[in-house]
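K.L.:
Here's my sequence, what's the structure:
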Amino acid sequence: MPFPRGKKPTVTAGSRLPKLNAKATENQEEGPQVKRSTSPPHGAPKKRTAFIDITNAHNVHISLPGRKKEPAKKQVKKTSSTAVPAKNQANLKKSSSVSSEGTTAEKEKTDAEEEKPSEKQEEAAPVEQLTAAAPPAVREVPAHLQRQPIPEEFDIDSDNTEDCFMCPEYAKEIFDYLKQREEKFVLCNYMPTQPSLNSEMRAILIDWLVEVQENFELYHETLYLAVKMADHYLSKTPVHREMLQLVGSTTMLIASKFEERSPPCVDDFLYICDDAYKREELISMEANILQALSFDINIPIPYRFLRRYAKCVNAGMDTLTLARYFCEMSLMEMDLVSERGSLLASACLLMALVTKDLGGWAPILQFHSGYQTSDLAPVVRRLHAMLSAPPDDKLRAVRNKYSHKVFFEVASLPLVDMDVLEKAIS
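P.N.:
The predicted model follows:
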């Protein structure tokens, strides 16, 4: 609110006034308001505003290559007739009485100069022509960075050009990169380095993690990533059998943070462990696992490759679910820990295709996966031996899960004969 003229405003303690009002107050203390002259005193610099005059925008010249810069027009200072001395007025009258002969001669000279280009313009003309004729420099892309063309019969991403979430422009490059990253996460049979663990304990842990994934309604990617992190941690750190469940629940917590939109909280994981561990123990185990893995938990999992390869042959949901059942059963097999996720997914899909009598390993699958039938044969034989073994009553979580109608009851389907598989992989 503006202050009344001639009065000093009262300022309370703690209040602050803008600088502009403070200056106005100082000016008001000087005495009665006197209108100041707008013309500057003699010899003083001309006043200007804090910002540049926006009306000078038309005076800005942009220098383009090949164009001659025009000299800036001199600004004529406007002067009032009252401020000009009498001597200057006489000179102005004298100059205004000049005959029109000089004006006509100057006009003819100007027209002749416009018609005849100057020497500098003649020299600049060839440069402009060369600049316009020269094409822009194009950098050559290195051979290893050039995108490899995809044959039309193997193109499975062009149908998703309008779906940005499917990344159709570089979907194949993404899975090729994931396949390269698999070489960093190759495992071996680490059980000999675990003094108090064995393969059966690991299988029981994974069977329990499947139940956790169902109860919390988590993504399948969360389950696969949790199993991968648990295997990598156990391959580097000896763990006592009493702490094995803590390792599994902690890896499920980390995977939930990585994959889920709304992951369960720490108390939920303590509850499913029947309060066998304290909150501090779980948080400490989380830090130990992340440090052991160097915080690199983006591990390629077979589930992602399985969905990609099933899309290559337009497999139905029942066929994909059958392949997922084979792949999830393989998580409990210690002998398959060393297999790469892309190879394991390819073998599971081949078994599902043969079971459904949908053909063998098509050329399009060979193109996108990079595996031939001979590469899949050893893994397919081990998967068939695992599935044909009598089921363990202690490990029923996966079979019960895929016996539900939601999963097309694929667990109750008869296993394909080995002779039929041998024909498909031969």
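
K.L.:
contacts and neighbour counts: CA atoms only from here.
P.N.:
Fine.

K.L.:
mind listing what's buried in stretch 373-385?
P.N.:
Along stretch 373-385, the positions that meet the burial threshold by neighbour count (16 or more other Cα atoms under 10 Å) are Thr373, Leu376, Ala377, Val379, Val380, Arg381, Arg382, Leu383, His384.

K.L.:
Repeat that for stretch 20-27.
P.N.:
Residues Thr25 are the ones in stretch 20-27 that count as buried (16+ other Cα under 10 Å).

K.L.:
Serialize the buried residues of stretch 373-385 to TSV and add fields for distance to Ala132 and secondary structure.
P.N.:
Rendered in TSV, the data for these read as follows (distance: Cα to Cα, whole Å; DSSP: H, G, I helix; E, B strand; the rest coil):
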residue	distance to Ala132	secondary structure
Thr373	58	helix
Leu376	59	helix
Ala377	63	helix
Val379	63	helix
Val380	64	helix
Arg381	68	helix
Arg382	68	helix
Leu383	67	helix
His384	70	helix
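
K.L.:
Export those residues as TSV, with columns for distance to Ile283.
P.N.:
Output for the buried residues of stretch 373-385, formatted as TSV (distance: Cα to Cα, whole Å):
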residue	distance to Ile283
Thr373	45
Leu376	41
Ala377	43
Val379	38
Val380	40
Arg381	41
Arg382	38
Leu383	37
His384	40
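
K.L.:
Could you check how far the residue nearest to Val379 when sequence neighbours are not counted is from Ile206?
P.N.:
In space, Val379 comes closest to Ala347 once its chain neighbours are excluded; the distance is 6.3 Å by Cα to Cα, 6 or more residues apart in numbering. Separation of Ala347 from Ile206 (Cα to Cα, to the nearest Å): 21 Å.

K.L.:
Let's compare: structure for the following, please.
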Amino acid sequence: MITVSTFKNIQLQDFNKFLEANPIPEWKEKIKADTINARYIAIHKLFTDEINAEKRSVSNETIDAFLFEHLFYTYKNYQYVYRFDDFKFTAESSIDSVRDYLSERTELCYNRLLTEQANTDNFTLHTTRIEEKAGKLISLNFLMKIADIRTMRFPEVDVYVAIKVDLVNSMILLKFNLTQLELLNSNATKILIELKRILNGQTQAGHKFEPLNINLSSLNEKDAKKTIFKLFEELSLDAEDIINAHAPSEADVKISKFLDQMGLSEIKSDYIQQIKAVIYQEISSALTISDFKNGWVYRFTFREGLTTKASSRTDDYSPIYNSKIYWHLKELIFKEEEMQEAGLHYTLPNPPDGSNYVLVRLESRSDCIIINYYHRMRYNRKGKEEFVLQKLNKHLPK
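P.N.:
Prediction:
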């Protein structure tokens, strides 16, 4: 059974929702406590007693599914994205053969329930799961404890990394909780290096992964920046089409005539675009977010060479298109076709829980792309992740 320190990864309100849907007798009374720390201890005891009971109100599998969902998806809002050059399985691998292979290697903890006894040492693999869809292998998912931290609320909290080998998008994701990662301070870099070595089978803790032939590969920094630009470009061009539909008719002709009247010897396309930018900025400020059906850019950082050229964002995650900086730099950004960082708001098609958008910040960082999920992203996290990864994979070179 995972520890009280692990339970502290999950918010109390989520335990309450689970227990309301899967009631354990007298649970409301049993988890009453004077302090938050004491309440977590009481919740842990409630679950432990239920798991060890001869007659259970809630199955171990139901508890396990709740714990895995929250430790692997719900709170993992900061993700490092890599490619891989090699892996034992492909999306075409037989599901049965994958199950058989993993079952034979007990060190990989295939389908091990999180309700079972486990080693609490750091860099301990707690469970391996496979994800399939329509008989196709989608991913292998590994949950591993990597550290212990002290927070302002708790003297000890277990830190987990969720590792996803995504066979559909040919990516490896190392998924963390950003708050926990920041508390690790300088150890975060060491842990990241160690995890890559473990997955590549290069350390004692990585021996169990060696037969899987995982070869995690770094992203080319130029490719990462171009990929972020492409996602920035998609939403921006879509937004400009919307703004242009509200622009005065024959704007280019009218601007050219105006410049001619001003006595310019040559009317360059750049001059027309600069004046149009002022008009577009004014139009954008009058539009509402509902006008941008597919989404919008809400922040960006653009660098030309080693110099930071500009950074702009909206504090409320609203569209960036009424920003002077966006329009002043737009032509240069589109010419360079690279972007260091972008904040993107996507509208989701047919969301299951009524949360119809995903808000992310993408950043090119040395050998990977970082995805930071923002603002109410705990709901339908799995679906939102799949949406963003498909967008990313569309432009990221293989």
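
K.L.:
Quantify their similarity with the TM-score.
P.N.:
The pair, once superposed, lands on a TM-score of 0.20 when counted by TM-score structural alignment, normalised by the length of the second structure; 125 aligned residues with a Cα RMSD of 6.8 Å.

K.L.:
Helix or strand: which one has the residue nearest to Val379 of the first structure?
P.N.:
helix 341-355 (DSSP states H and E).

K.L.:
same question, Lys190 of the second structure
P.N.:
Lys190 of the second structure is part of helix 187-199 when elements are defined by DSSP H and E.

K.L.:
buried residues in that helix?
P.N.:
Ile191, Glu194, Leu195, Lys196, Arg197, Ile198, Leu199.

K.L.:
could you pull out the helices for the stretch 151-300 of the second structure?
P.N.:
Assigned helices in the stretch 151-300 of the second structure, in chain order: 178-183, 187-199, 221-245, 251-261, 269-286 (criterion: DSSP state H, counting those that start in this stretch).

K.L.:
out of those, deepest packed?
P.N.:
With neighbours defined by mean count of other Cα atoms under 10 Å, none of the helices of the stretch 151-300 of the second structure is more surrounded on average than helix 221-245, at a mean of 19.

K.L.:
Packing partners of that helix?
P.N.:
Judged by 3 or more Cα pairs under 8 Å, 6 or more residues apart in numbering; DSSP states H and E, helix 221-245 of the second structure is in contact with helix 269-286, strand 295-304, strand 341-347, strand 357-365, strand 368-374, helix 381-395.

K.L.:
Can I get these in JSON lines including distance to Glu20 of the second structure?
P.N.:
Below are those laid out as JSON lines (distance: least, Cα to Cα, whole Å):
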{"stretch": "helix 269-286", "distance to Glu20 of the second structure": "45"}
{"stretch": "strand 295-304", "distance to Glu20 of the second structure": "36"}
{"stretch": "strand 341-347", "distance to Glu20 of the second structure": "31"}
{"stretch": "strand 357-365", "distance to Glu20 of the second structure": "27"}
{"stretch": "strand 368-374", "distance to Glu20 of the second structure": "27"}
{"stretch": "helix 381-395", "distance to Glu20 of the second structure": "21"}
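
K.L.:
Just tell me which of those ends up closest to Ile243 of the second structure.
P.N.:
Ile243 of the second structure lies closest to helix 269-286 among these, at 6.4 Å (Cα to Cα).

K.L.:
Need the helices of the stretch 151-300 of the second structure in JSON lines (columns: distance to Lys136 of the second structure).
P.N.:
Rendered in JSON lines, the data for the helices of the stretch 151-300 of the second structure read as follows (distance: least, Cα to Cα, whole Å):
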{"stretch": "helix 178-183", "distance to Lys136 of the second structure": "32"}
{"stretch": "helix 187-199", "distance to Lys136 of the second structure": "23"}
{"stretch": "helix 221-245", "distance to Lys136 of the second structure": "27"}
{"stretch": "helix 251-261", "distance to Lys136 of the second structure": "52"}
{"stretch": "helix 269-286", "distance to Lys136 of the second structure": "44"}
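
K.L.:
now for the ones you listed, which one comes closest to Ala147 of the second structure?
P.N.:
With distances scored as Cα to Cα, the stretch of the helices of the stretch 151-300 of the second structure nearest to Ala147 of the second structure is helix 187-199 (8.7 Å).

K.L.:
Please identify the buried residues of the strand or helix carrying Met144 of the second structure?
P.N.:
In this structure, Met144 of the second structure is located in strand 136-149 according to DSSP H and E. For strand 136-149 of the second structure, burial by neighbour count (16+ other Cα under 10 Å) applies to 136-148.

K.L.:
buried stuff in stretch 305-318 of the first structure?
P.N.:
Buried, per 16+ other Cα under 10 Å, within stretch 305-318 of the first structure: Phe305, Leu306, Arg307, Arg308, Tyr309, Ala310, Cys312, Ala315.

K.L.:
about what we covered before: the strand holding Met144 of the second structure vs helix 187-199, what angle?
P.N.:
Calculated by axes from the mean of the first three to the mean of the last three Cα atoms, to 10 degrees, strand 136-149 of the second structure forms an angle of 140 degrees with helix 187-199.

K.L.:
now for strand 136-149 of the second structure, which elements pack on it?
P.N.:
Contact here means 3+ Cα pairs under 8 Å, 6+ apart; on that basis strand 136-149 of the second structure packs against strand 124-133, strand 157-166.

K.L.:
Make JSON lines from those and add mean neighbour count and distance to Phe300 of the second structure to it.
P.N.:
Conversion of those to JSON lines gives the following (neighbours: other Cα atoms under 10 Å; distance: least, Cα to Cα, whole Å):
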{"stretch": "strand 124-133", "mean neighbour count": "18", "distance to Phe300 of the second structure": "34"}
{"stretch": "strand 157-166", "mean neighbour count": "22", "distance to Phe300 of the second structure": "27"}
